[in-house]
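>>> What follows is a predicted structure for the sequence shown.
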Amino acid sequence: MEVSGRGFQDLPEGCIAHVISLTSPRDSCRSAGTSTAFRAAAESDTVWDRFLPSDICSVLSRAVEPVECSSRRELFFRLCDPILIDGGRMKFQMMKQAIISSI
């Protein structure tokens, strides 16, 4: 079998993003430091959508104050601090799961 000299970073960004989305937020942040291709993929909404709960739109619609973010990644980190929902009777917060650095 002939080896073409191509590496993982030569895959399309969407493929790299899919692989990263199967890991954890911490691994996503770590992988961003390996190459520019990994950084772009690790910052994509495709990756961070997988780390947010499937009912996040419902949760955000119940927020006492609007939660505005420019990306799903930013939203994830914003929600690591609690927000009040349901008229202030409850709070919602994402668990960072030992993320040690941010991209």
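Arrived safely. In this text the structure is predicted, and so the values were computed from the model without any measurement.
>>> drop to CA atoms for contacts and neighbour counts, all remaining ones
Will do.
>>> Return the set of buried residues in the top helix by length along the chain.
Ranked by residue count, the top helix of the chain under DSSP state H comes out as helix 13-21. By neighbour count on 16 or more other CA atoms under 10 Å, the buried set for helix 13-21 is 13, 16-18, 20-21.
>>> so how far is residue 64 from residue 87?
6 Å (CA to CA, to the nearest Å).
>>> Those two: which is more packed in?
More crowded of residue 87 and residue 64, by other CA atoms under 10 Å: residue 64, with 16 against 11.
>>> who touches the longest helix of the chain?
8-9, 27-28, 31, 37-38, 40-42, 44, 46-48, 50-51 (CA atoms under 8 Å, 6 or more residues apart in numbering).
>>> Comparison target below:
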Amino acid sequence: MSNSMGGLIDMLPGDCVSKILSFNSPADTFRSSMVSSMFHSAVESDVVWEMFLPTDYKDVVSRLITPLTFTTKKELVVSLCNHVLIDGGRNMF
């Protein structure tokens, strides 16, 4: 990608970049951080990662067998992608 294209991408509004990233998978979102500084900033934002969480994620977290330690939504998404047990081990998320 040429520098001029990278400059154009950086001109996108942050909410636009966040919306674009929400159409990706979490893995592709990680990779997108290398596209431009704007994408890198967006990938570090809880706003982007919250889009990957189910609407009832707080309920899911409360039902985990082993409590998760996370400080960002990104860390939570990564942890939940590793198939954690919920409901006394009867179900997997």
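Yep, it's here. Keep in mind that what you see is a predicted model, and the values were worked out from it rather than measured.
>>> Please work out the TM-score for the two chains.
TM-score of the superposed chains, computed with TM-score structural alignment, normalised by the length of the second structure, equals 0.77; 88 aligned residues with a CA RMSD of 2.0 Å.
>>> the strands in the first structure, which residues?
Using DSSP state E, the strands of the first structure run over residues 83-85, 90-92.
>>> Please identify the most buried of those.
Across the strands of the first structure, the average number of neighbours (mean count of other CA atoms under 10 Å) peaks for strand 83-85, which reaches a mean of 18.
>>> ok so, going back, now, which of the buried residues of helix 13-21 of the first structure sits nearest residue 77 of the first structure?
Residue 77 of the first structure has its nearest neighbour among those in residue 21, at 15.8 Å by CA to CA.
>>> For the residue positioned nearest the centre of the second structure, give me its contacts.
By CA atoms, centre = their mean, the second structure has its centre lying nearest to residue 49, at 2.8 Å. Neighbouring residues of residue 49 of the second structure by CA under 8 Å, 6+ apart: 43, 73-74, 77.
>>> now do residue 51 of the first structure
So residue 51 of the first structure contacts 21, 24-25, 76 (CA under 8 Å, 6+ apart).
>>> Let's have those residues in JSON lines, adding distance to residue 60 of the first structure.
Listed next are these as JSON lines, based on distance: CA to CA, whole Å:
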{"residue": "21", "distance to residue 60 of the first structure": "22"}
{"residue": "24", "distance to residue 60 of the first structure": "22"}
{"residue": "25", "distance to residue 60 of the first structure": "20"}
{"residue": "76", "distance to residue 60 of the first structure": "12"}
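>>> Can you tell me which of those residues has the most neighbours?
That'd be residue 25 among the contacts of residue 51 of the first structure, by other CA under 10 Å, with 26 neighbours.
>>> ok, it to residue 76 of the first structure distance?
According to CA to CA, residue 25 of the first structure and residue 76 of the first structure sit 9 Å apart.
>>> okay, now residue 27 of the first structure: neighbour count?
15.
>>> ok, now the one 4 residues further on?
Using other CA under 10 Å, the number of residues around residue 31 of the first structure comes to 18.
>>> Distance-wise, check the closest residue to it other than its chain neighbours relative to residue 89 of the first structure.
The shortest distance from residue 31 of the first structure to any non-neighbouring residue, by CA to CA, 6 or more residues apart in numbering, is to residue 38 (6.1 Å). Using CA to CA, residue 38 of the first structure is found at 40 Å from residue 89 of the first structure.
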